[in-house]
Structures are given as structure tokens and as C-alpha cells.
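Engineer: Sequence first, then the predicted structure, then my questions.
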Amino acid sequence: MHVHMLRFYKIEGSSRGGSFEDCMHLELVIKVVKNLTTRMQEDMPILEACKLFSPKHYPSEELLLEARSKQWLLQVLRQYGSLVESVEKCMGELDSFTTVLSSNFKHKSFRDAWEVCRDDIIMHDSFPNLMKLWEILSVVPVSTAAAERGFSCQNNIKSAHRTSMNTTTLENYMFIGLNGPETTSDVPWDDVFSLWSKKKRRFINVAT
């Protein structure tokens, strides 16, 4: 199991000593990291069961695929069975479902196959229960990378010089930091300026 290490660094320009005691929310952060480590174990059975929706992991032998797919489906149903119409209907859809995936998307991963199938009306009509399980599993967090990236982005934005920043502003800056262009050279500054200047009445002093 991978253990996520918490690292603490003194904020540049801060007058604080950089000790652990200076981190007001250290206890919360430690609990978050601990819970993420516990939840995201690499050997989680549900992650193995996700191979049901990843045709590139299908065994080439038909009998072996039939046995494995049933094992995977039963594992998924143990956790999310209450969210589908019935276990029996899921099992009834299974053989045809794996046949379709193995025939049409043989080398595709979980995500790649989902990108193709998610808007396919025929797939939803033919396999309503399995498609619902697939949709559920597609949003189950299987990595702490996003959370760690969020913490890092937050620390870069809300520094010792920005302690009065409100939650809404921080959220907006983090959205830009996480989803915006990687370099400032990719930003359409003229468009940004135009939108900013139209938001409210502003007095813009342009140096000549």
C-alpha cells in the first residue's frame, strides 16, 4: 500500500518560525491524508472489479472471460448493488455486454471505452443496469493525485501575504490554476481585458 507523506515547509516571506505548531489546520490535514491513504489502497477489490468495463484487460479465452466477468460484477454489486434495479437483471445483461465490449473495443481502457459508450443510446437501452454501474464507477475517486494537486494549488495562491482572501476568491483562483492554461503565453490577454473592463464601470489609466 502506498503511504502518502505529509511535508511541511516554511512559507517564504513569512515571519513565522516554520514549526508544525504554526500550522493552524495541521490536525485536519493529517486526517485528510490519513483517510486518503486508507481509502486509496492499490489492492482495493473494487479497483480490480473495474476491469469489467475495461476490455483491454479481458482474458482471450471465452470461458475464462465468463468466469472473471462474473467475479468482477459480483464485487461491484457488493458495493453498489442497491443502486441498480436488480442483481438478476445485471447478471442477465453480463454475457452480451462483455461480448459487445470485447468485439468492438478490444484494446480500449476503462476511460476510453466509456468515452465511446456513454452517449450511445443503444448501449443504454440494451444494458441499462450495467451502464449505470459503469457511470457510477467512472466518478469513483481512485487516486489522491487530484486532492494533492488541489492542496498544492491552494498553498501557492493563499500565501502569507494573502491571508485576508475570502473563500469565493480563493475558489475562483484555484479553478483557474487547476483548469487554466499551463503558461501565461497561452492566455488570450486581450479577451481577458475586454471581459474584465465590461464587468463594471472602471476608470482605466492607459500610459502614453
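Structural biologist: Great, that's in hand.
Engineer: Could you use CA atoms for every contact and neighbour count after this?
Structural biologist: Will do.
Engineer: What's the separation between the spatially most central residue of the chain and residue 38?
Structural biologist: Nearest residue to the geometric centre of the chain (CA atoms, centre = their mean): residue 141, 5.3 Å. Look at residue 141 and residue 38: by CA to CA, to the nearest Å, they are 13 Å apart.
Engineer: And residue 75, by the same measure?
Structural biologist: Computed as CA to CA, the residue 75 to residue 38 distance reads 19 Å.
Engineer: before we move on, what about residue 158?
Structural biologist: 28 Å.
Engineer: that older thread, and the residue nearest to the centre of the chain, how far from residue 105?
Structural biologist: In terms of CA to CA, residue 141 sits 24 Å off from residue 105.
Engineer: Then residue 36?
Structural biologist: Using CA to CA, we find residue 36 at a distance of 32 Å from residue 105.
Engineer: Spell out the residue ranges of the strands in this protein.
Structural biologist: Applying DSSP state E to the chain gives no strands.
Engineer: adding another structure so you can compare the two:
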Amino acid sequence: METESGEHVEGFLAQTGEGSFHNVQLVGFGERREVFSRVKKELLSSVVASLQHRFQGVESHRVLLAASRLVDPREWPADQQELASYGSDHVNTVTEHFADVLDHMGCDRVKAKCIEWPSAKVIIKSLPQSLQQNAWQDFFVADDRRKTFCNLLLIVELILVMPLSTASVERGFSAMKRIKTDWRSNLSVNTLTQLLFISLEGLDLEDFNSMSVVDRWLKGLGVNTHTPFFPLTVLCDCVLRQMRSFLVSYY
């Protein structure tokens, strides 16, 4: 589009060739065609540069590159001597980048690098080629390996859940459009955040225990729900009065 105009621009230029557009005279447009072409080229160059910077390849991202080579056995060397020293720098890169998260999870980073990583490489590379790709899954399933490689598996799990696309962000925008409609435009930021969290991260209705929420709600109102023979009518009355108050204040 920098050298040739697109369909719509070409159509616009064709309709304004005589200095008018839909019978409206365009004063000085013919003299500004060069300015239009220059601005269009600058704009397109800026957009292309921004997109390239935003979606640059994994090869230019040090942490993503180290993470992908760490968990993919196809990237590991076949030679035993090369395999013995392979990956230590990748482990360092990933663990240093996620140091706060790993320390919070109780990961022994030194043990993961010096003890568990060399042993895991030997085990995975000794498997048939067809089984190596799903080897990490077996590490998570087997109880003995999950205990033996507990620190390394924290690192691997962190790598495997890293979002490599914007799908989760797009789902968030879709959920926000569903929740904050024209009729609910007065939702506060805090309420909208909580509703989005419930929609995106909450349990399914089949797994949701509503009674625990109602119990917590009533405790906030000062109602003792653990009193023996607590009447169900009182419970329903409290809930219905609170719902009515909410609906009146909302509408």
C-alpha cells in the first residue's frame, strides 16, 4: 500500500480526479495530492513499524526462546556429551526472570538446575522418539517423578502455561461487552472487575456452592446462621429483603 493505493483510496482518487467529489468542489485538492501521498506513506510506515515491534518473533525474545528450548526435547542435542551441558543457561534465564514467582511457590532453583534438570534430560532422551514429546506429561502424572522433580516441574509448569497469544485478552474484552451493556453503564470499576473475575475465573454453576456465599452474606448482615433451628423463613426473608434493596437502588 506504500507504493500502490488500495481499493478504497484508488476509488476516492478516481472520483476526485477533476477536483470535485459528489458534485462538491474541492478547493486546492489537486495541489495537495503530493502532500496526501507523503502523509499516507508516513502513516503506513509508522503502522508497519509498530506492528513489527508488537508482534516480533520469539527469536528476539530471550526468555521465550529459552523457555521453548527448555521444554521441547526436539531442540535438545542427540550427542550425550553435548546433552550433559545443554540447557543450564536456559534454566538460569527462565528462573531469573520468574524469580519472585518461583520463590513464592517454594521452588529450590539451585536444586532444580544442578540436580533435577540433568536427571530429567537423561530420562526423557532415553525414551523412544515418539514418546519424548509427551514426556513432561508423564512427569506430572507419576507420583514418584512428581516428588523427585518437584522443583523442576514448577518451572516447567510455569513455562507450559505462559500465554503465547492474545486469546485470553480477547475473551476478557468479550466478557466485558456482555457484562457492561448500555443498561449497565453505571457499573463502578470495582464491581465490573469482580464480575469479570467471576465470569472468566469463576467455577461452573454445577460446581458452585451457593450456600457458602449466602452464609457469608448473612454474616455480613449480622445474622447468626449457625443458631440451632435457625428458621428457613428468616433466611429467605433476609435474602429477599437484601435483593429487593439491591434492585430498588439499582433501578
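Structural biologist: All right, it came through fine. As the structure is a computational prediction, the values presented were derived from the model and not from experiment.
Engineer: before we move on, back to that, between residue 75 and residue 38 of structure 1, who's got more neighbours?
Structural biologist: residue 75 (18 against 15; other CA atoms under 10 Å).
Engineer: Which position in structure 2 pairs with that one?
Structural biologist: Matched by TM-score structural alignment, residue 75 of structure 1 corresponds to residue 93 in structure 2.
Engineer: How many neighbouring residues does the nearest residue to its match once chain neighbours are set aside have?
Structural biologist: Among residues not flanking residue 93 of structure 2 along the chain, residue 63 sits closest, at 6.3 Å (CA to CA, 6 or more residues apart in numbering). Residue 63 of structure 2 sits with 20 neighbouring residues when counted by other CA under 10 Å.
Engineer: Looking at structure 1, name the residue matched to residue 63 of structure 2.
Structural biologist: By TM-score structural alignment, residue 63 of structure 2 lines up with residue 46.
Engineer: repeat for residue 72 of structure 2
Structural biologist: Counting by TM-score structural alignment, residue 72 of structure 2 corresponds to residue 54 in structure 1.
Engineer: So that match is in contact with residue 104, correct?
Structural biologist: No - applying CA atoms under 8 Å, one finds residue 54 of structure 1 not in contact with residue 104, separated by 11.9 Å.
Engineer: count of neighbours near the equivalent of residue 91 of structure 1 over in structure 2?
Structural biologist: Taking TM-score structural alignment, residue 91 of structure 1 has residue 114 as its aligned residue in structure 2. Residue 114 of structure 2 sits with 12 neighbouring residues when counted by other CA under 10 Å.
Engineer: Which residue is the nearest non-sequential neighbour of residue 48 of structure 1?
Structural biologist: Once flanking residues are discounted, residue 48 of structure 1 sits nearest to residue 72: 7.3 Å by CA to CA, 6+ apart.
Engineer: From what I see, the one you found and residue 47 are in contact.
Structural biologist: No - applying CA under 8 Å as the test, residue 72 of structure 1 and residue 47 come out as separate, 9.5 Å apart.
Engineer: now the helices for structure 1?
Structural biologist: Assigned by DSSP state H, structure 1 shows helices spanning 26-39, 45-49, 62-80, 87-104, 110-117, 121-126, 128-137, 145-157, 167-179, 189-199.
Engineer: just these: most buried one?
Structural biologist: helix 128-137 (a mean of 18; mean count of other CA atoms under 10 Å).
Engineer: Would you check the span in structure 2 matched by it?
Structural biologist: Mapping helix 128-137 of structure 1 onto structure 2 (TM-score structural alignment) gives residues 150-159.
Engineer: mean shift between the matching stretch and structure 1?
Structural biologist: In this overlay with structure 1, the average offset of stretch 150-159 of structure 2 from its partner residues is 2.3 Å by mean CA distance after the TM-score superposition for structure 1.
Engineer: Mind listing residues that contact that stretch?
Structural biologist: 67-68, 71, 94-95, 102, 105, 107-109, 111-113, 116-117, 139-140, 146 (CA atoms under 8 Å, 6 or more residues apart in numbering).
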